[in-house]
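give me a model of this one.
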Amino acid sequence: MNRRSFLTTTAALALAATSLPALAEEQLKVGFIYVGPVGDMGWSYQHDQGRQAIEAEYGDKVATTFIESVPEGPDAERVLTQLALEGNKLIFATSFGYMDAVMNVAAKFPDVKFEHATGYKTADNVAVYDAKFFQGRAIQGTIAGRMTKSNKIGYIASFPIPEVIQGINSAYLHAKKVNPDAEMKVVWAYTWFDPAKEADAAAALIAEGVDVVMQHTDSTAPQAKAQEAGNVITFGQASDMSAFAPMPRVTSTIDNWAPYYVQRVGAMLDGTWASGATWGGIDTGMVEIGEISSAVPEEVKAEAMALKDAIAAGTYHPFTGPLNKQDGSAWLAEGETPDDGALAGMNFYVEGITAELPK
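From the prediction side, this is the model:
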């Protein structure tokens, strides 16, 4: 090898050696933490579908990782810190109870961007995002009110936060709208994901004569318990839960996070990411309605789909006055609808629900 060839080869090797770390640094690392297992077939499963959509969209430009079944509280702060230290520059925290942990860790890592699902606290490097689940509950309530034979509808609730209370109120109002005799019984499970507790809650409701079970918890245990009963209908929560169709699961509210995740990762890649708050609904595709099964009469299906279309078009709001609070005090006047801020702070049942709301 002559001197010129030696120098050329040496220069090429040096360039390659310096380029490889540069390429590695260009790959965006994105982390996720989930409150349940990715196999819950509900909330965490659906978020993980969004993570996989990121990989499908951006390929080698990104590297994603997730940590599942992270309890809300101190463990969340530890896991978020771990993800930041591992070089993740965008971290999605996918449960309401992670909020304070996100804010604490974000303050320590100002060069890392955080996205918090269903929360309300923001910072320069913290954005929040949520879906208008109450829109899907309106459709479920309509089907429930039409199909119940006992006039007793059960609701398995997780925690008494506005997101959950919105869903209970919306479901009740729309069941009552089509069936004035409908009643709603609420059981608080105080968990997002615990199949045993969820199954017990469903069993307790069914024992009280409920023939419709709704849920704002993440496992399919209530579906299985209703299937055992044989005469109880249910609705998929967060994901389709279509394995239980056509009965007991007659339709579902599906959380479609994929477009949002893809868009936010794209903003990181092109340098346009900014803090903000997103609250998408049926109109944006963030909330989807699963296929309505053959167990639902055609006229009820048509009514439910018409409601879905009206909500999507913005010609109907699930909370339209006149509406009173549970104690009889006025909330919304005739034709009035609440703004997003009022809904985000909802801490009361609407008139007609007899259950006591935990504080």
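
C-alpha from now on. contacts and neighbour counts both.
Noted.

surely Arg51 and Tyr260 touch.
No: with contact defined as CA atoms under 8 Å, Arg51 does not reach Tyr260; the gap is 10.4 Å.

when those two are compared, which one has more neighbours?
Arg51 (22 against 18; other CA atoms under 10 Å).

how about the secondary structure of the more buried one?
Following DSSP: H, G, I helix; E, B strand; the rest coil, the label given to Arg51 is helix.

where do the strands sit along the stretch 251-359 of the chain?
For the stretch 251-359 of the chain, the strands defined by DSSP state E, counting those that start in this stretch occupy 277-280, 287-289, 323-324, 330-332.

of those, flag the one that's most buried.
Mean neighbours per residue, mean count of other CA atoms under 10 Å, is largest over the strands of the stretch 251-359 of the chain for strand 287-289, with a mean of 23.

can you pull out the helices in the stretch 201-350 of the chain?
221-229, 258-270, 298-313, 340-344 (DSSP state H, counting those that start in this stretch).

so which of the ones you listed is nearest Gly97?
Closest approach to Gly97 among the helices of the stretch 201-350 of the chain is made by helix 340-344 (15.4 Å; CA to CA).

pretty sure Asp124 contacts Ser275?
Yes: in terms of CA under 8 Å, Asp124 counts as a neighbour of Ser275; the distance is 5.8 Å.

just to check, Phe114 is in contact with Asp124?
No: shown here, Phe114 and Asp124 do not form a contact pair, counting by CA under 8 Å, at 9.5 Å.

to check against the first, give me the structure of this:
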Amino acid sequence: MNKRTLLKGAAAAFVLSAGAVFADGHEPTKVGFVYVGPVGDGGWTYEHDQGRLAVEAEFGDKVETVFQESVPEGADAERVMTQMALGGADIIFTTSFGYMDPTINVAKKFPEVKFEHATGYKRAENVSTYSARFYEGRAVQGHIAGKMTKSNKIGYIASFPIPEVIRGINAAYIHAKRVNPDVEFNIVWAYTWFDPAKEADAATALIEQGADVILQHTDSTAPLAAAEKVEGVIGFGQASDMAEFKPSPRVSSIIDNWAPYYIDRVRAVMDGTWESTDTWDGIAPGMVEIGEITDAVPADVKAEAEALRDAMAAGEYHPFTGPLKKQDGSDWLADGEVADDGTLAGMNFYVEGLTGDIPN
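Okay, here's the model as predicted:
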């Protein structure tokens, strides 16, 4: 019998999951997942949990998965990881940027356990890092947004001022501006990954300020629900398809496809080939997918967006290709020059044309 256990508290960690043993005496590989939001968030955590379910489907009774949802970044995360490791986890996926230091701290105490940290940059002998090139999807969204806005005002709900989020803002703005020189971005920092009330308030405020396109780097469907209330406002699915809002206001989406990565890394633990690595994949390998572009998008704009997606998939185009300047007017990329991964990984500046400061 394939076991799936939700850890309700530290004391209960893995207690419920004990007992599955093969006829030859070997226990199934135990795989833990630590989530920053609820599995029903409809976005980021939902897609990570789809990856967990894919692991179960791939390996059946050879694996046993457990997860803890809505774990705050900080001491609580360290406690949950510790309990998973004490409970016998062979590999633990920690799925939020703020879990970086807790992951490193716990990994030091459990050198035989493999850890995989999403979106971070600190590694160890038993800690790998992995992320997706979400900015590729933001480029497609920016193109559609720039073409479809009638007010020339685009609202962007940002979570935290980390390079991942800043990259997304820049990529969306660059591609909106290229097709619509009059476009303006208004950025609201929500300082949360998942808070439907805050996200809805941010979307409503942006709409009241004239934005008729809402982009988001937060995890719930609340911004789309707010957009749905106002005729003519469109938005995009974040991290998952958010298909319940198709064909409008959700006109497309970025889908995070973690399943192949999770399956590969669990298999590596099972066959003894796991090594500490850093993975940063995008549209080409399928870690980032562009959801259906609906008929609410004009046919020519849809064709252009699909061509942009396909060019990135083929390696023929990079979203950060010069000429580009920084917000202060200084040169960044010369004509035809492509940004290097090191700069993108540590991005802490806006490109020329964006207004406002990046918070500390």
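
pull up the overlap in contacts between Arg51 and Tyr260 of the first structure.
Taking CA atoms under 8 Å, 6 or more residues apart in numbering as the contact criterion, no residue touches both Arg51 of the first structure and Tyr260.

what about the strands in the stretch 1-150 of the first structure?
Going by DSSP E, counting those that start in this stretch, the stretch 1-150 of the first structure shows strands at 28-33, 62-67, 90-93, 113-117, 126-131.

the fourth one packs against which elements?
Right, the one you point to is strand 113-117 of the first structure. Counting contacts by 3 or more CA pairs under 8 Å, 6 or more residues apart in numbering; DSSP states H and E, strand 113-117 of the first structure packs against strand 90-93, helix 99-108, strand 126-131.

dump those into a markdown table; add mean neighbour count and distance to Thr118 of the first structure as well.
Listed next are those as a markdown table, based on neighbours: other CA atoms under 10 Å; distance: least, CA to CA, whole Å:
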| stretch | mean neighbour count | distance to Thr118 of the first structure |
| --- | --- | --- |
| strand 90-93 | 24 | 9 |
| helix 99-108 | 18 | 9 |
| strand 126-131 | 22 | 5 |
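
reformat those as a markdown table; add distance to Asp283 of the first structure.
Compiled in a markdown table, those are given as follows (distance: least, CA to CA, whole Å):
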| stretch | distance to Asp283 of the first structure |
| --- | --- |
| strand 90-93 | 23 |
| helix 99-108 | 27 |
| strand 126-131 | 11 |
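
among those, which comes closest to Asn256 of the first structure?
Closest approach to Asn256 of the first structure among these (CA to CA): strand 126-131, 8.9 Å.

mean shift of that closest one relative to the second structure?
Strand 126-131 of the first structure, aligned to the second structure and superposed, deviates on average by 0.2 Å (mean CA distance after the TM-score superposition for the first structure).

counterpart of Lys302 of the second structure in the first structure?
The equivalent of Lys302 of the second structure in the first structure is Lys301 (alignment by TM-score structural alignment).

centre-most residue in the first structure?
Asp255 (5.3 Å; CA atoms, centre = their mean).

enumerate every residue touching it.
43, 46, 131, 238-239, 286-288.

before we move on, the earlier item: more crowded one of Phe114 and Asp124 of the first structure?
Between Phe114 of the first structure and Asp124, counted using other CA under 10 Å, the more crowded position is Phe114 (31 against 13).

state the distance from that one to Met99 of the first structure.
11 Å (CA to CA, to the nearest Å).

then Met214 of the first structure?
Distance from Met214 of the first structure to Met99 of the first structure, by CA to CA: 26 Å.

next: Trp273 of the first structure.
Taking CA to CA, one finds Trp273 of the first structure at 20 Å from Met99 of the first structure.

what of Tyr261 of the first structure?
Taking CA to CA as the measure, Tyr261 of the first structure falls 18 Å from Met99 of the first structure.

what's the closest non-adjacent residue to Gly98 of the second structure?
With CA to CA, 6 or more residues apart in numbering as the criterion, Gly98 of the second structure has its nearest non-adjacent residue at 5.1 Å, and that residue is Glu73.

residue contacts, Lys302 of the second structure?
Per CA under 8 Å, 6+ apart, neighbours of Lys302 of the second structure: 144, 293.

again with the one 4 residues further on
Residues counted as contacts of Glu306 of the second structure (CA under 8 Å, 6+ apart) are Val140.

please redo it, this time with the cut-off set to 6 Å
Applying CA atoms under 6 Å, 6 or more residues apart in numbering, we find Glu306 of the second structure in contact with no residue.

for the equivalent of Val187 of the first structure over in the second structure, what are its contacts?
The equivalent of Val187 of the first structure in the second structure is Val188 (alignment by TM-score structural alignment). The contact partners of Val188 of the second structure, taken as CA under 6 Å, 6+ apart, are 157-158.

how big's the offset between the host helix or strand of Val188 of the second structure and the first structure?
In the assignment (DSSP states H and E), Val188 of the second structure maps to strand 184-189. Strand 184-189 of the second structure, aligned to the first structure and superposed, deviates on average by 0.3 Å (mean CA distance after the TM-score superposition for the first structure).

quick one: that strand to chain centroid distance?
Offset of strand 184-189 of the second structure from its chain centre (CA atoms, centre = their mean, to the nearest Å): 19 Å.

and for stretch 236-253 of the second structure?
Worked out by CA atoms, centre = their mean, stretch 236-253 of the second structure lies 15 Å from the chain centre.
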